[in-house]
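Enquirer: just coords:
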């Protein structure tokens, strides 16, 4: 990996209803911190992150656009779908309506984004569920939606199985996360990135023409990190 700061730049969008934790997921990814009460996103917000895919021997820069989840900004956020290579479609596991609405967000993405875009369905806020341990770094087992809520927790309204089945039917990747604890947040982006890189290898994404997938060119755009310094010789 010598000679480049990164090998690819990938454009990601994060979409879904308001208050499902889209901004919190982005902040967790980029800053490794959690904001309990982030300000509502007005239009779009931007963040970037370098991630390493060891088995690919690649460093990838993710350029992530967090889109507003309210109808009043929908015409604005749609313009950011164009050219995206990856999408996090986010819902709140304690809000069934946000899961139902994910269908319309997915339809929007498919109408306005690259047809080859990689989309991962993300069930956020598993830390709020009654019978789940938010400190567990692994993927949680299926949890019943009718589990009684404990004090300070919320009742799960979307089971892992139901979301997983719908994701399979729609050809989506799937993971459950907690922006609060950081559980599976980087994993969500890494899974989508691996899928995009696989599409690049197969020629689905053209790294020279697809706007959401850019190949690093260290000789031309200043991305070299260890290029030799020119020296002058006297006489």
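Expert: Yes, it's here. These numbers were taken from a predicted model, which means no experiment stands behind them.
Enquirer: rest of the way, CA atoms for contacts and neighbours
Expert: Noted.
Enquirer: burial of the residue nearest to residue 73 when sequence neighbours are not counted, as a residue count?
Expert: Leaving aside its chain neighbours, residue 73 sits nearest to residue 43 (5.7 Å; criterion: Cα to Cα, 6 or more residues apart in numbering). Close neighbours of residue 43, defined as other Cα atoms under 10 Å, add up to 19.
Enquirer: Wait, residue 43 touches residue 65, no?
Expert: No: at 9.9 Å, residue 43 does not count as touching residue 65 under the criterion of Cα atoms under 8 Å.
Enquirer: that older thread, contacts only, for the residue nearest to residue 73.
Expert: Shown in contact with residue 43 (Cα atoms under 8 Å, 6 or more residues apart in numbering): 67, 68, 73, 76, 77.
Enquirer: here comes the other one, which I'd like you to weigh against the first:
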């Protein structure tokens, strides 16, 4: 078992697994606020983008194991199409985020998913996240459309509100739980150096006996 420092003022913590998860999607869909809400339970009304890659960590319990998530946020890079293969390297999970009030951000999710799979294993655990669900009066993407997209592309789906903290914990935790199940089923592990994920032993998320199950109407992650 490895030890590492937690996020913010958290004391040194122990964990059994370290999983790299990336946040992708159009600028302005709320990726940074999803990350800050999950990692620090914070939300900012400021819309200023930060250039560069940011990440935060948080440890959650999955079954009887402690799973540490290292979550990477593009932090504005999507505006400049500057996202490189290094950003995706070592990722075993991803949240593809769109804004439920902006149809174009949902339509662009297919391009983001394609780029993701160009740089990672095709069976990386993916959650399609419709953020800003609190803006019900401005909705432009029906939940049914998101479910259909998720089913067609073999991903999970969930709607969230970083502002109201709705389903944020659930979205990240479900991705981590699904990655853990893949690892458990395939009896694989991962390197635990948070400073250099690519040098660790990678999780093989290739489909072996349907390790990653697509979303369905009765699943936990339908909107």
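Expert: Sure, I can see it. Small disclaimer: the values here were computed from a predicted structure and weren't measured.
Enquirer: Tell me the most packed of the contacts of residue 43 of the first structure, by neighbour count.
Expert: Going by other Cα under 10 Å, residue 67 tops the contacts of residue 43 of the first structure with 27 neighbours.
Enquirer: My guess is it contacts residue 14. True?
Expert: Yes: contact criterion Cα under 8 Å: residue 67 of the first structure and residue 14 qualify, at 6.0 Å.
Enquirer: still on that earlier bit, now for the residue nearest to residue 73 of the first structure: what does it line up with in the second structure?
Expert: Counting by TM-score structural alignment, residue 43 of the first structure lines up with residue 52 in the second structure.
Enquirer: doesn't residue 181 of the first structure fall inside a helix?
Expert: No: counting by DSSP: H, G, I helix; E, B strand; the rest coil, one finds residue 181 of the first structure to be coil, located in no helix.
Enquirer: what does it align to in the second structure?
Expert: By TM-score structural alignment, residue 181 of the first structure lines up with residue 164.
Enquirer: do residue 76 of the first structure as well
Expert: In the second structure, residue 76 of the first structure lands on residue 83 (TM-score structural alignment).
Enquirer: so that match makes contact with residue 73?
Expert: No: counting by Cα under 8 Å, residue 83 of the second structure does not reach residue 73; the two are 10.6 Å apart.
Enquirer: need the longest helix for the second structure.
Expert: helix 168-186 (DSSP state H).
Enquirer: Only the buried residues of it, if you could.
Expert: Across helix 168-186 of the second structure, burial judged by 16 or more other Cα atoms under 10 Å covers 168-183, 186.
Enquirer: Tell me roughly how far it lies from the first structure on average.
Expert: Its aligned residues in the first structure lie a mean 0.8 Å from helix 168-186 of the second structure after superposition (mean Cα distance after the TM-score superposition for the first structure).
Enquirer: Output the contacting helices and strands for that helix.
Expert: Applying 3 or more Cα pairs under 8 Å, 6 or more residues apart in numbering; DSSP states H and E, we find helix 168-186 of the second structure packed against helix 31-40, strand 54-62, strand 91-99, strand 125-131.
Enquirer: for these, which one sits closest to residue 109 of the second structure?
Expert: strand 91-99 (6.6 Å; Cα to Cα).
Enquirer: Mean deviation, the closest one versus the first structure?
Expert: With mean Cα distance after the TM-score superposition for the first structure, strand 91-99 of the second structure averages 0.3 Å from its match.
Enquirer: now the angle between helix 31-40 and that strand, please.
Expert: 120 degrees (axes from the mean of the first three to the mean of the last three Cα atoms, to 10 degrees).
Enquirer: Could you list every helix and strand that strand 91-99 of the second structure packs against?
Expert: So strand 91-99 of the second structure, by 3+ Cα pairs under 8 Å, 6+ apart, packs with strand 17-25, helix 103-107, helix 109-119, strand 125-131, helix 168-186.
Enquirer: Could you name the helices and strands sitting against the first one?
Expert: For strand 17-25 of the second structure, the packing partners by 3+ Cα pairs under 8 Å, 6+ apart come out as helix 31-40, strand 65-73, strand 91-99, helix 109-119.
Enquirer: any idea how far residue 122 of the second structure is from the aligned partner of residue 171 of the first structure in the second structure?
Expert: Using TM-score structural alignment, the equivalent of residue 171 of the first structure in the second structure is residue 154. Going from residue 154 of the second structure to residue 122 of the second structure by Cα to Cα, to the nearest Å gives 10 Å.
Enquirer: and what of residue 108 of the second structure?
Expert: Distance from residue 108 of the second structure to residue 122 of the second structure, by Cα to Cα: 18 Å.
Enquirer: For stretch 120-133 of the second structure, measure first residue to last.
Expert: First-to-last residue span, stretch 120-133 of the second structure, Cα to Cα: 29 Å.
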